[in-house]
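Participant: With the sequence up front, the predicted model follows.
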Amino acid sequence: MFLRELRFLDFPNSNHHPFDIPAFCDTGELNLNQFLTFFVGENGSGKSTLLEAIAIQAGFNPEGGSRSNQFATAATESRLFEYLKLRWLPKVTQGFFFRAESFFNFASYIDDLAKESFAGDPYSAYGGRSLHHQSHGESFLNLFVSRLSSRKPALYMLDEPEAALSPARQLALLRVLHDHQETGHSQFIVSTHSPILLGYPGATLLNFDGGSIEPILYEETNHYIITQQFLNARDIMLRELFHED
């Protein structure tokens, strides 16, 4: 793979976000040398913050998009990227950073590009029409299907893609991931809560909930355990949750 390793540099003496997140303070380096790496953890555990920092350090727009999509609506990114060192072999410049929370802003940026005569057809990579005229799931899958024909090495970072995808479309994304793996030109890092996506065979799962960032088995994740328990004993779990006899 292209992005081989991530190393945390010495943090400043600060108890402010993100330097107070335990997962960062107690982790020296991470091995990312595989096709697909999942960041797993509860809300606030730092997985999306780290994914954003990797994207910025790799030259991508913190609000999402490719390296050439330079737009900004609000400067909300953390300073964590200043304290990361990435090891590449080789370094790649192609790829995409998907953020569900700022995808509306990205879609508006593409519409603005379409109004410029020098921009060509920016919709060609997104199903041929404005992203605002497609569902999130449709435009998201169109994006990665359209990039399958590229022979250039590319790094794709997805922050909670399940926010844009129904369960059926999450399964469709698994197929898209498999097709990318077959080409041998792509690498993915994905932050997710989805037990469907986490089930991709052979993926590396890195858990952010245990103090330091450590590998975890699929069946040991809270996402798998809680979902399985709910599906197998929904009535019992709901009675306990609502404190009903």
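Facilitator: Received, thanks.
Participant: use CA for all of it now, contacts and neighbours both
Facilitator: Will do.
Participant: for this structure, what spans make up the strands?
Facilitator: Secondary structure of the chain (DSSP state E): strands at 3-8, 29-31, 36-40, 84-88, 94-99, 154-159, 186-191, 204-210, 212-215.
Participant: closest one to Ile226 among the ones you listed?
Facilitator: Nearest to Ile226, of all the strands of the chain, is strand 36-40, at 13.9 Å by Cα to Cα.
Participant: I'd like to know which elements the closest one is packed against.
Facilitator: When contacts are defined as 3 or more Cα pairs under 8 Å, 6 or more residues apart in numbering; DSSP states H and E, strand 36-40 sits against strand 186-191, strand 204-210.
Participant: any chance you could map the helices in this protein?
Facilitator: In the chain, the segments counted as helices under DSSP state H are 22-25, 47-57, 103-114, 136-146, 167-183, 222-232, 234-242.
Participant: returning to that earlier point: would JSON lines of the strands of the chain with mean neighbour count and distance to Pro22 be doable?
Facilitator: Below are those laid out as JSON lines (neighbours: other Cα atoms under 10 Å; distance: least, Cα to Cα, whole Å):
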{"stretch": "strand 3-8", "mean neighbour count": "18", "distance to Pro22": "13"}
{"stretch": "strand 29-31", "mean neighbour count": "16", "distance to Pro22": "14"}
{"stretch": "strand 36-40", "mean neighbour count": "25", "distance to Pro22": "14"}
{"stretch": "strand 84-88", "mean neighbour count": "17", "distance to Pro22": "16"}
{"stretch": "strand 94-99", "mean neighbour count": "23", "distance to Pro22": "23"}
{"stretch": "strand 154-159", "mean neighbour count": "22", "distance to Pro22": "20"}
{"stretch": "strand 186-191", "mean neighbour count": "24", "distance to Pro22": "17"}
{"stretch": "strand 204-210", "mean neighbour count": "21", "distance to Pro22": "9"}
{"stretch": "strand 212-215", "mean neighbour count": "19", "distance to Pro22": "7"}
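Participant: next, the one to line up against it:
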Amino acid sequence: MTLFLRGVRLERERIHSTGYPYSLPIFQTLDELTFHHPVTFLVGENGSGKSTLIEGMAVAAGFNPEGGAPSFQFETESTHSSLFEALRPIRGPYRPKDGFFLRAETAYQLSSYVDEMAKSGRDPERFYESYGGRSLHEQSHGEAFLSLMLHRFRGEGLYILDEPEAALSPMRQLTMLARMHELVQSGSQFIIASHSPILMSYPGAMILQVETGLTPTAFDDLEHVKVMRDYLDAPERMQRILFEE
């Protein structure tokens, strides 16, 4: 089992603010987060801090704040928090041969930077082979993300993803699940913030519920899973409750 990032430590002596993001409950109790499995999910309600934590870990690990490979150096607007300044990565004995940080809210800027790199190179067509053979802007959001998974993610890599299911239909989420397994089998590590029960069902994944702390939680015990099952089992009953005046 290859773990390129074995954890992160929150060094409180490097925190010089009581405001966001340190005002979030998760950062009141977090000292150290340790990874034990090649696939880790951070799961929680909107505003719980999971995406902020994912972003902070990615930047602390050396990725560009707006996404991409560690070598990507573009910046359109500084919207990331200062969390990375207080996070110290705990690295494994081996360095990844590949890596990518996907931040959903900056996907457009990432696609534009890929186009810039292609145009500045000697062989744009060959460059685009790693991105599905054409500009990411010429693909739908979901197609573009799958192109990254299928062509740009090469294995033996560290992949940090923030809510990747936002772009994907249920069928495409299954495609992602299969590709994830191929990449894990080739020695990759994934750290993912997600709301998707499909993705969270990955066998052997470590699932951390983000609330006031980080709680390891079994798949069947997740609120996301329970709510989805209850609704799909009896949508009319749930709708009567929801629509009751």
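Facilitator: Thanks, I have the structure now. This structure is a prediction, so every number in the text was calculated from the model and none was measured.
Participant: And the TM-score between them?
Facilitator: Once superposed, the chains reach a TM-score of 0.92 (TM-score structural alignment, normalised by the length of the first structure), with 240 aligned residues with a Cα RMSD of 1.7 Å.
Participant: ok, now which ones touch the residue sitting nearest the centre point of the second structure?
Facilitator: The second structure has Leu161 as the residue nearest its centroid, 1.7 Å off, counting by Cα atoms, centre = their mean. For Leu161 of the second structure, the contact set (Cα atoms under 8 Å, 6 or more residues apart in numbering) comprises 54, 101-103, 190-193.
Participant: That one matches what in the first structure?
Facilitator: Mapped onto the first structure by TM-score structural alignment, Leu161 of the second structure lines up with Leu158.
Participant: Can you tell me how far its match is from Glu52 of the first structure?
Facilitator: 10 Å (Cα to Cα, to the nearest Å).
Participant: Could you do Arg147 of the first structure as well?
Facilitator: 21 Å.
Participant: do Gly120 of the first structure as well
Facilitator: Distance of Gly120 of the first structure to Glu52 of the first structure, computed by Cα to Cα: 29 Å.
Participant: Between those two, point out the one with more neighbours.
Facilitator: Glu52 (27 against 11; other Cα atoms under 10 Å).
Participant: Look up how far Phe188 of the first structure lies from that one.
Facilitator: Glu52 of the first structure sits 14 Å away from Phe188 of the first structure, going by Cα to Cα.
Participant: now Gln57 of the first structure
Facilitator: Per Cα to Cα, Gln57 of the first structure is found 16 Å from Phe188 of the first structure.
Participant: gap between the residue nearest to Tyr94 of the second structure when sequence neighbours are not counted and Ser186 of the second structure?
Facilitator: Among residues not flanking Tyr94 of the second structure along the chain, Phe4 sits closest, at 6.1 Å (Cα to Cα, 6 or more residues apart in numbering). Taking Cα to Cα as the measure, Phe4 of the second structure falls 13 Å from Ser186 of the second structure.
Participant: Quick check: buried residues in stretch 165-177 of the second structure?
Facilitator: Neighbour counts over stretch 165-177 of the second structure (16 or more other Cα atoms under 10 Å) mark 165, 167-168, 172-173, 176-177 as buried.
Participant: Pick out the most distant pair among these.
Facilitator: Maximum pairwise distance among these (Cα to Cα): 14.0 Å, between Ala167 and Leu177.
Participant: and Ser194 of the second structure, what pairs with it in the first structure?
Facilitator: Under TM-score structural alignment, Ser194 of the second structure pairs with Thr192 in the first structure.
Participant: Hmm, its match is touching Phe39, no?
Facilitator: Yes: if you go by Cα atoms under 8 Å, Thr192 of the first structure and Phe39 touch, sitting 6.5 Å apart.
Participant: Ok, which of the helices and strands packed on strand 36-40 of the first structure comes nearest Thr27 of the first structure?
Facilitator: Shortest distance between Thr27 of the first structure and these, using Cα to Cα, is found for strand 204-210: 10.0 Å.
Participant: give the contact list for the aligned partner of Phe145 of the second structure in the first structure.
Facilitator: Mapped onto the first structure by TM-score structural alignment, Phe145 of the second structure lines up with Phe140. For Phe140 of the first structure, the contact set (Cα under 8 Å, 6+ apart) comprises 126, 164.
Participant: now swap in the one 3 residues further on and tell me
Facilitator: For Leu143 of the first structure, the contacting residues are 125-127, by Cα under 8 Å, 6+ apart.
Participant: Could you find the closest non-adjacent residue to Arg67 of the first structure?
Facilitator: Phe60 is the one closest to Arg67 of the first structure (Cα to Cα, 6+ apart), at 4.5 Å.
Participant: How many residues are close by that neighbour?
Facilitator: By other Cα under 10 Å, 24 other residues sit near Phe60 of the first structure.
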